[in-house]
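**Q** I would like the atomic coordinates for the input below:
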Amino acid sequence: MGFRENEINGINDLNLCDGEQAVNKTELIDHIATSADISKAAAARALDAMIDGVTTTLAKNDSVTLVGFGTFMVSERAARTGRNPRTKEEITIDAAKVPKFKAGKALKDAVN
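**A** Now for the predicted structure:
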């Protein structure tokens, strides 16, 4: 397992073990299952439903706000000029819509 759990103020805290860079989906599902006292299958369905809900909402150009956690939104990236690293030739990079996440206060406070 790539993390260890600590309890701080009654909340399970997901901490990376030494040398770990990130928690993967399987480890997150394990954490959800343990924290919510549900099966891993139910935790996986819940996480998949959350991801699907956010994706579907963003595809409609709407945003998802989870108070205290943050906001998922769509941002417009303007067209710009880039450069092909091999040929050094200038290329035009088209404008695009990109997903963006803005952390909420509680998440920012937890990180600091």
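**Q** From now on I want contacts and neighbour counts done on CA atoms only, so please keep to that.
**A** Will do.
**Q** ok, and the closest non-adjacent residue to Thr92?
**A** Thr81 (4.7 Å; CA to CA, 6 or more residues apart in numbering).
**Q** May I ask which helix or strand encompasses the one you found?
**A** strand 80-83 (DSSP states H and E).
**Q** Just the buried positions in that strand, please.
**A** For strand 80-83, a neighbour-count test (16 or more other CA atoms under 10 Å) marks nothing as buried.
**Q** Let's see this one next, to set against the first:
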Amino acid sequence: MTKAEIVNEISKKTGIDKATVLTAVEAFMESVKESLIQKEDNVYLRGFGSFILKKRAKKTARNISKNTTIIIDEHNIPAFKPAKVFVDAIKK
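**A** All right, here's what the predicted structure looks like:
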């Protein structure tokens, strides 16, 4: 499902025009990104899931094409962890 399809679905269900729904969806996504990037703060949506930062440790890797060793610094990556209720609903 794309963002446009999500906007259409919400617009149909609520009766709100697509432009307003698109603004709300984009504001939500921007808020989640801002929380994770700038504040390094997780976002919890009860009954849906959590947008979290996972910390990756510093590690040594190989560049196969150049046959060299490189060091990858410690860094954060975004992840989504679905709520138990959500996972259970999908399993049924």
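**Q** Quick check: TM-score for this pair?
**A** Once the chains are laid over each other, their TM-score by TM-score structural alignment, normalised by the length of the second structure reads 0.87; 90 aligned residues with a CA RMSD of 1.3 Å.
**Q** sorry, back to before: quick check: the residue nearest to Thr92 of the first structure touching Glu90?
**A** Yes: using CA atoms under 8 Å, Thr81 of the first structure makes contact with Glu90 at a distance of 6.7 Å.
**Q** show me where the second structure has strands.
**A** Counting by DSSP state E, one finds strands in the second structure at the ranges 43-45, 49-56, 59-63, 68-72, 75-82.
**Q** Just tell me what the residue nearest to Thr92 of the first structure corresponds to in the second structure.
**A** Applying TM-score structural alignment, one finds that Thr81 of the first structure aligns to Thr60 in the second structure.
**Q** Who are the contact partners of its match?
**A** Thr69, Ile70, Ile71, Ile72 (CA atoms under 8 Å, 6 or more residues apart in numbering).
**Q** That one and Ile6 of the second structure, how far apart?
**A** 41 Å (CA to CA, to the nearest Å).
**Q** can you check Gly15 of the second structure too?
**A** Taking CA to CA, one finds Gly15 of the second structure at 14 Å from Ile6 of the second structure.
**Q** And the helices in the first structure?
**A** Along the first structure, counting by DSSP state H, helices occupy 25-36, 40-59, 105-111.
**Q** could you redo the strands of the second structure as JSON lines and give each row distance to Thr23 of the second structure?
**A** JSON lines is the format used below for those (distance: least, CA to CA, whole Å):
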{"stretch": "strand 43-45", "distance to Thr23 of the second structure": "20"}
{"stretch": "strand 49-56", "distance to Thr23 of the second structure": "20"}
{"stretch": "strand 59-63", "distance to Thr23 of the second structure": "40"}
{"stretch": "strand 68-72", "distance to Thr23 of the second structure": "38"}
{"stretch": "strand 75-82", "distance to Thr23 of the second structure": "22"}
